[in-house]
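> missing the sequence, but the structure's below:
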């Protein structure tokens, strides 16, 4: 009888630990599959990404971070190009943040010019690394525009398959 009670208690402990572990893991990390070419060459179609969902609870997003954001009934993977109160414009294929060129080694294509705009409070300006016309639905499109920080699901840490680290801008002095 005592042995049976001990087994029941051990089973309950195991179940509680499993539930806690599931809760912690599901709220701090995830894996996401990429559909599309908007982040080429950094992230390729059908890549599997490791996402840190807890990072922005402890630190602020920064320019260069690649993030997953909720959009309607789907998710987008994009790069943070400007933060709240930053000005952004695109002129002759160069992205300017606060009137300084963003030195990008990860992007392809020549983006269309965009007039200077200021990112609203609690928002981020997100662009895909594939800047060819029509390849990336991002903050340059008025249908999306700057994205509220609350819609950020997490930061992309690396690609699991194929394995590689995520590239960042050369100058992070913004």
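Received the coordinates, thanks. The model shown is predicted, which means the values in this text are computed figures rather than measured ones.
> hey, let's count contacts and neighbours off CA atoms from now on
Will do.
> the longest helix in the protein is where?
Within the chain, and with DSSP state H defining each element, the longest helix by residue count is helix 2-28.
> list the buried ones in the helix or strand just after that helix?
Once helix 2-28 ends, the next helix or strand along the chain (criterion: DSSP states H and E) is strand 29-33. Across strand 29-33, burial judged by 16 or more other C-alpha atoms under 10 Å covers 29, 32.
> which other helices and strands contact strand 29-33?
Counting contacts by 3 or more C-alpha pairs under 8 Å, 6 or more residues apart in numbering; DSSP states H and E, the secondary-structure elements packed against strand 29-33 are strand 48-52.
> mind running it again at 10 Å?
Applying 3 or more C-alpha pairs under 10 Å, 6 or more residues apart in numbering; DSSP states H and E, one finds that strand 29-33 makes contact with strand 48-52, strand 74-82, strand 152-161.
> and the next element down the chain from the second one?
Think strand 74-82. Defined by DSSP H and E, the subsequent element after strand 74-82 is strand 87-91.
> next up, a second structure to put side by side with the first:
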């Protein structure tokens, strides 16, 4: 009898230890997800070739400090009066806020509908003058360096099967990235000159002719308070024609070479 009770007690202790480990793991995951890194997936081709449909990435919430849309709850921390009194806050952000840098790839809430997340590249800073002329980006009247490189082609990608003209663009601060030009002289290849207001940013997609960005009224200038965070790393990637639930197809559909790619 005593031996049976001892065995049962050990079994209960082992079960409780397992439960505690699971609870601790869930709490850690909740903390990381809420305060540090938020996972996002790419639903459109607007950031090709940098980001592909089916990419899953971590967005750093601490990169620009916490803002109104950093959490799924508010706690009343982001009213103008409270933020202005916070020694670590400015422009609607708190706890060691930092300004987005030119060239960052960032997730933000669409100004016209904050229920929608967008991901684009920071091109224009407050006070900048931004314009597109014949497909060339101009910042403050100076043409951004744009070099023709090899065509982009990926037979595995739906919608981008044919070779697409590809360029290397280099911003004034030295950040370089690839952009696509699917339509010479597309509808947004020639624009008015945009003057970025204080506290706002001009965002553009790398797939220039297939991106709804700050060139269009639906997006426009993005206020700093709408930023969720900076996209830092791709942690998983799968073909857009695949399903996450068809596990047996993963060895063939997963893009193994994109795992842990820095953005």
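Cool, got the structure. Remember, predicted model here, so these are calculated numbers, not experimental data.
> TM-score them against each other, please.
Overall, the chain-to-chain superposition scores 0.79 on the TM-score scale (TM-score structural alignment, normalised by the length of structure 1); 155 aligned residues with a C-alpha RMSD of 2.4 Å.
> mind putting the helices and strands packed on strand 29-33 of structure 1 into CSV with mean neighbour count and distance to residue 121 of structure 1?
CSV is the format used below for those (neighbours: other C-alpha atoms under 10 Å; distance: least, C-alpha to C-alpha, whole Å):
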stretch, mean neighbour count, distance to residue 121 of structure 1
strand 48-52, 21, 24
strand 74-82, 22, 12
strand 152-161, 20, 15
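> make TSV out of these and add distance to residue 6 of structure 1.
Output for those, formatted as TSV (distance: least, C-alpha to C-alpha, whole Å):
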stretch	distance to residue 6 of structure 1
strand 48-52	38
strand 74-82	46
strand 152-161	41
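> closest one to residue 36 of structure 1 among these?
In this view, those are compared for proximity to residue 36 of structure 1 by C-alpha to C-alpha, and strand 74-82 is the closest at 9.8 Å.
> mean distance, that closest one to its aligned residues in structure 2?
After superposition onto structure 2, the average distance of strand 74-82 of structure 1 to its aligned residues comes to 0.7 Å, using mean C-alpha distance after the TM-score superposition for structure 1.
> which part of structure 2 matches that strand?
Strand 74-82 of structure 1 corresponds to residues 116-124 in structure 2, going by TM-score structural alignment.
> relative to the whole chain's centre, how far out is the matching stretch?
7 Å (C-alpha atoms, centre = their mean, to the nearest Å).
> do the same with stretch 43-53 of structure 1
Centroid displacement of stretch 43-53 of structure 1 relative to its chain, using C-alpha atoms, centre = their mean, is 9 Å.
> please apply the same query to stretch 143-161 of structure 1.
Between the mean C-alpha position of stretch 143-161 of structure 1 and that of its chain there is a distance of 3 Å (C-alpha atoms, centre = their mean).
> quick one, helices of the stretch 101-250 of structure 2?
According to DSSP state H, counting those that start in this stretch, the stretch 101-250 of structure 2 carries its helices in the segments 250-253.
> residue boundaries of the strands in it?
Listed in chain order, the strands of the stretch 101-250 of structure 2 (DSSP state E, counting those that start in this stretch) span 105-110, 113-124, 129-133, 136-139, 142-143, 145-152, 164-170, 176-180, 194-195, 200-204, 222-223, 227-237.
> residues contacting the residue nearest the centre of structure 1?
Among the residues of structure 1, the one closest to the centroid is residue 67, at 0.3 Å (C-alpha atoms, centre = their mean). Taking C-alpha atoms under 10 Å, 6 or more residues apart in numbering as the criterion, residue 67 of structure 1 is in contact with 51-53, 61, 75-80, 126, 152-157.
> follow-up on the earlier one: and the longest helix of structure 1, what does it pack onto?
strand 48-52.
> so where in structure 2 does the strand it packs on end up aligned?
Under TM-score structural alignment, strand 48-52 of structure 1 corresponds to residues 56-60 of structure 2.
> what is the burial count for residue 86 of structure 1?
Summarising burial for residue 86 of structure 1: neighbours were counted as other C-alpha atoms under 10 Å, giving 18.
> and what of residue 20 of structure 1?
The number of residues packed near residue 20 of structure 1 is 12, by other C-alpha under 10 Å.
> how about it, what does it touch?
14, 26.
> again with the one 10 residues further on
Neighbour list for residue 30 of structure 1: 49-53, 153-154, 156 [criterion: C-alpha under 10 Å, 6+ apart].
> that one matches what in structure 2?
The criterion is TM-score structural alignment: under it, residue 30 of structure 1 has residue 38 as its aligned partner in structure 2.
> ok, now how distant is its match from residue 148 of structure 2?
Computed as C-alpha to C-alpha, to the nearest Å, the residue 38 of structure 2 to residue 148 of structure 2 distance reads 35 Å.
> please apply the same query to residue 133 of structure 2.
16 Å.
> with neighbour numbers in mind, choose between the two.
Neighbours per residue (other C-alpha under 10 Å) separate residue 133 of structure 2 from residue 148, with residue 133 holding more: 15 against 12.
> count the neighbours of residue 83 of structure 1 for me.
Using other C-alpha under 10 Å, the number of residues around residue 83 of structure 1 comes to 25.
> also the one 4 residues further on?
One way to gauge burial is a neighbour count; for residue 87 of structure 1, by other C-alpha under 10 Å, it gives 19.
> again, but for residue 115 of structure 1
Around residue 115 of structure 1 sit 10 other residues, with neighbours defined as other C-alpha under 10 Å.
> so what's the nearest residue to it once chain neighbours are set aside up against?
Of all residues not flanking residue 115 of structure 1 in the chain, residue 89 sits nearest, at 5.4 Å (C-alpha to C-alpha, 6 or more residues apart in numbering). When contacts are counted by C-alpha under 10 Å, 6+ apart, residue 89 of structure 1 is found next to 95-101, 113-118, 140.
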